[in-house]
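Chemist: can't give you the sequence, but here's the structure:
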């Protein structure tokens, strides 16, 4: 079903891949793209479990908006192994205004489709999703 605010639907593959990341840890990250002609969110790229945070940030285009999900593993001060699923709304300043508006108006509905997101980040440049930011928001 299409989003009332933006008319953008969510492809079933998005939910399927997210479930695989969350339940089976099949992927380290997923990058989603809004296909404007088809008016739906699709999976653009998935990261293998052995890929790191640099691979994730490198897969976000410098001048186009994207949604992304990253499964971040970390160790707490109590020495417990934990994981947090981050949702990143990537909207660089250099992207088209129309694109930014479509991504912004579709974000909440898309995020609701992905059940299990623990932390949300809004980013307009790479410093806002630096590894230090992720680490501080994870705990």
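Modeler: Sure, I can see it. Since we're looking at a predicted model, the values are computed, not measured. Residues are numbered from 1 along each chain as shown.
Chemist: C-alpha only now, for contacts and for neighbours.
Modeler: Noted.
Chemist: quick one: the residue nearest the centre of the chain from residue 75, how far?
Modeler: Central residue of the chain (C-alpha atoms, centre = their mean): residue 68, 1.6 Å from the mean position. According to C-alpha to C-alpha, to the nearest Å, residue 68 stands 23 Å off from residue 75.
Chemist: Comparison target, given below:
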């Protein structure tokens, strides 16, 4: 993370569970900057209880940025999605862009996607990025 950003203990713990036990289908992470003295902290916004693509797509806000970590069943594919919709406030887009590389470096993943609209993370697009044919999972 940048010098001013940390990860919450919960985010680290759940991330490890996702990697080892696949107890969760994924995580949606947000930057919590409510405590200015501690700097930005990456915290869990939502835990995806399944690896359902619909659950992933519906968990991302229409008007704000997030990071999402999502697993694809039957593969070793973990996607890191940087969700930055055009409708998000510019301050939010800048903050998430600034922290993106640090998030990429910390959270182990196989595929990284920057998405500005739902079509960027369509299920077919994710399969294409992972070089998997539909039905080949």
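Modeler: Thanks, I have the structure now. Worth saying up front: this structure is predicted, and the values here are computed from it rather than measured.
Chemist: can you give me the strands for structure 1?
Modeler: Assigned by DSSP state E, structure 1 shows strands spanning 9-10, 29-35, 40-47, 66-75, 81-90, 119-123.
Chemist: Mind listing residues that contact the third one?
Modeler: When contacts are taken as C-alpha atoms under 8 Å, 6 or more residues apart in numbering, the neighbours of strand 40-47 of structure 1 outside the stretch itself are 2, 8-11, 13-14, 27-35, 55-56, 59.
Chemist: Just want the angle from that strand to strand 66-75.
Modeler: Here the directions of strand 40-47 of structure 1 and strand 66-75 differ by 40 degrees (axes from the mean of the first three to the mean of the last three C-alpha atoms, to 10 degrees).
Chemist: how many other residues sit next to the residue lying closest to residue 129 of structure 1 once chain neighbours are set aside?
Modeler: Leaving aside its sequence neighbours, residue 129 of structure 1 sits nearest to residue 123 (C-alpha to C-alpha, 6 or more residues apart in numbering; 6.4 Å). When neighbours are defined as other C-alpha atoms under 10 Å, residue 123 of structure 1 has 17 of them.
Chemist: I'd say residue 123 of structure 1 and residue 93 touch.
Modeler: No. Between residue 123 of structure 1 and residue 93 there is no contact under C-alpha atoms under 8 Å: 9.4 Å.
Chemist: Now do the same for residue 25 of structure 2: its match in structure 1.
Modeler: Aligned counterpart of residue 25 of structure 2 in structure 1: residue 28 (TM-score structural alignment).
Chemist: ok, the nearest residue to that match once chain neighbours are set aside - contacts?
Modeler: Computed as C-alpha to C-alpha, 6+ apart, the closest residue to residue 28 of structure 1 that is not its neighbour in sequence is residue 49, at 4.5 Å. By C-alpha under 8 Å, 6+ apart, the contact list for residue 49 of structure 1 reads 25, 26, 27, 28, 29.
Chemist: Only whichever of those residues are buried, select them in PyMOL.
Modeler: Only the buried entries of the contacts of residue 49 of structure 1 go into this PyMOL selection, using 16 or more other C-alpha atoms under 10 Å:
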select buried, resi 26+27+28+29
